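Asks: structure, please.
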Amino acid sequence: MEILNRHNWQPFCTFIIGLPGEKDEDTKASLDLLYQLRGSKALFVPTWFVPLENTRMQNKESGKLIEMTDLQWEFFFTCWRYNIDYIGGSIGRSRWQWSVGVPLYYNFMGRKLFGRGVKYPLARFAGVPERLLRKKLYLDLSDYHSSMTLNPINREIIPEFESVKGLNMVDAAA
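Replies: All right, here's what the predicted structure looks like:
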């Protein structure tokens, strides 16, 4: 991801949650990956599993919001927290709106629709300080600070290939 970002590539990363047979360990592994990607210049979009016709998964049941686990909610809202930090991280007014709007949503609608499992992931989404959430959620993002700049690279980036057959490679160092 670092190499992509340094060359002004900002990926759109989609994740599928709610796959048939998905276990908490699978979601934790996805959360660990998401933790490693913190601070990246990318959009992270969680989607629910939907079986497509004419595939081997066509007869499987699709993911349902009402059946999401606490860890899946954490994954979902952590993705969107990263996106808000990346897209509108410096806009003070929008941060204020999220900080007020999300707790109102949880108290008046979210808790009734999805249960108490969305409380702490929604709090992360709203920007509640991580020190208050670290014992309630799987990921501890206390060391995460959104930044619109990348840290200086401290090593040489060397491509893993010399040339690709059929392509004329351009030497960017020249």
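
Asks: C-alpha only now, for contacts and for neighbours.
Replies: Will do.

Asks: buried ones in the longest helix anywhere in the chain, by neighbour count?
Replies: For the chain, the helix with the greatest residue count under DSSP state H is helix 70-88. For helix 70-88, burial by neighbour count (16 or more other Cα atoms under 10 Å) applies to 70-86.

Asks: after it, next one along is what?
Replies: Downstream of helix 70-88, the first helix or strand assigned by DSSP states H and E is helix 92-105.

Asks: list the helices and strands that next one packs on?
Replies: Contacts defined by 3 or more Cα pairs under 8 Å, 6 or more residues apart in numbering; DSSP states H and E place helix 92-105 against helix 119-126.

Asks: against which helices or strands is the helix it packs on packed?
Replies: Secondary elements touching helix 119-126 (3+ Cα pairs under 8 Å, 6+ apart): helix 70-88, helix 92-105, helix 130-133.

Asks: what residues does it touch?
Replies: With Cα atoms under 8 Å, 6 or more residues apart in numbering as the test, helix 119-126 has contacts from 73-74, 77-78, 80-81, 95, 98-100, 102-103, 106, 111, 130, 133, 136-137.

Asks: structure for this one too, so we can compare:
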Amino acid sequence: MGCSRTCSRPTGAEAEAVPIEVLFCGWREQPGLLRAGEADVAIVVEPFDTEGLDVEPLTREPQVLALPTGHPLAERQGLRLADVEAGRQRVAPGAHVYVRRGEPPPPFGDIVQMLRQIELGRMIALLPVSVAERTARPQLTWCRVDDAPEAAFAVAWPQNSRSRAVATFVRVATTVSASRAPGTA
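Replies: Here you go, the predicted model:
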């Protein structure tokens, strides 16, 4: 996930365009960067800390379980959340990232580090199906969990923002999301 900061305005044929600078950061860092004024807008995955932020929902998608290849759960049919949570604890409230009960979570700051920790067998996680579709690795197995919650994506920005560029970004993001929703042409 990333955040963006608007930059100087172009001239000429692209006078209406506003360039952006993408800040690469961990998913837990985004709300703080927005509140601190280090980013203007972010695409986030719920749950996240909304204090001081305005949020507009974008889309939802199924989640699948990321496991290290050879994990015992990978062989099970009809997996449920109770199976995933048996003997495990969540690393944070609302997150669907699990470690063995009593163990501290391994360090990770972004999705690449998270997937590496899963490959190493240090944790398992429910992740959006789009991550699974873009992350084919022989060390990972992706499994359906029948009662897994959907991943909810949103656009977030500071409540005190008066930026026309941010407003335009939010409007375009919601329009594009709506046009890609199931049942739209």
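
Asks: with both chains overlaid, what TM-score comes out?
Replies: Overlay of the two chains. TM-score (TM-score structural alignment, normalised by the length of structure 1): 0.22; 63 aligned residues with a Cα RMSD of 5.1 Å.

Asks: re the thing from before, for the helices and strands packed on helix 119-126 of structure 1, give me TSV that also has distance to residue 44 of structure 1.
Replies: As requested, these are arranged in TSV below (distance: least, Cα to Cα, whole Å):
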stretch	distance to residue 44 of structure 1
helix 70-88	5
helix 92-105	18
helix 130-133	20
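
Asks: tell me the angle the longest helix of structure 1 makes with helix 119-126.
Replies: 10 degrees (axes from the mean of the first three to the mean of the last three Cα atoms, to 10 degrees).

Asks: now for the helix or strand where residue 34 of structure 2 lies, which elements pack on it?
Replies: In the assignment (DSSP H and E), residue 34 of structure 2 maps to helix 30-35. When contacts are defined as 3+ Cα pairs under 8 Å, 6+ apart, helix 30-35 of structure 2 packs onto strand 41-45, strand 53-61, strand 151-158.

Asks: other SSEs contacting the shortest one?
Replies: Using 3+ Cα pairs under 8 Å, 6+ apart as the contact definition, the elements that strand 41-45 of structure 2 packs against are strand 2-6, helix 30-35, strand 151-158.

Asks: which residues sit against it?
Replies: Strand 41-45 of structure 2 is contacted from outside by 1-5, 27, 30, 34, 151-158, 166, using Cα under 8 Å, 6+ apart.

Asks: the last one now?
Replies: With Cα under 8 Å, 6+ apart as the contact definition, strand 151-158 of structure 2 has outside contacts at 34-35, 37, 40-46, 52-63, 127-128, 166, 170, 173.

Asks: derive a PyMOL selection command for the buried subset of those.
Replies: Remark: buried members of the contacts of strand 151-158 of structure 2, expressed as a PyMOL selection using 16+ other Cα under 10 Å:
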select buried, resi 34+35+40+41+42+43+44+45+46+53+55+57+58+59+60+62+63+127+128+166+170+173
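
Asks: let me see the ranges of the strands in structure 2.
Replies: Taking DSSP state E as the test, the strands found in structure 2 are 2-6, 20-24, 41-45, 53-61, 63-68, 88-90, 97-100, 124-128, 140-144, 151-158.

Asks: distance to residue 111 of structure 2 for those strands - can I get that in TSV?
Replies: Listed next are these as TSV, based on distance: least, Cα to Cα, whole Å:
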stretch	distance to residue 111 of structure 2
strand 2-6	11
strand 20-24	11
strand 41-45	12
strand 53-61	17
strand 63-68	12
strand 88-90	17
strand 97-100	12
strand 124-128	10
strand 140-144	13
strand 151-158	15
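
Asks: tell me which of those strands lies nearest to residue 179 of structure 2.
Replies: With Cα to Cα as the criterion, residue 179 of structure 2 lies closest to strand 53-61 of the strands of structure 2, at 10.5 Å.

Asks: other residues contacting that closest one?
Replies: 31, 34-35, 128-130, 150-159, 170, 173-174, 177-178, 181.

Asks: and that strand with strand 151-158, angle?
Replies: In terms of direction (the same axes, to 10 degrees), strand 53-61 of structure 2 departs from strand 151-158 by 160 degrees.

Asks: what sits against residue 132 of structure 2?
Replies: So residue 132 of structure 2 contacts 64, 66, 142 (Cα under 8 Å, 6+ apart).

Asks: and it, how far is that from residue 125 of structure 2?
Replies: Using Cα to Cα, to the nearest Å, residue 132 of structure 2 is found at 11 Å from residue 125 of structure 2.

Asks: just residue 65 of structure 2 next, same as before
Replies: 6 Å.

Asks: and what about residue 45 of structure 1, helix, strand or coil?
Replies: Here residue 45 of structure 1 is recorded as strand under DSSP: H, G, I helix; E, B strand; the rest coil.

Asks: and stretch 26-33 of structure 1, what's buried?
Replies: Buried positions in stretch 26-33 of structure 1, judged by neighbour count with 16+ other Cα under 10 Å: 27-28, 30-31.
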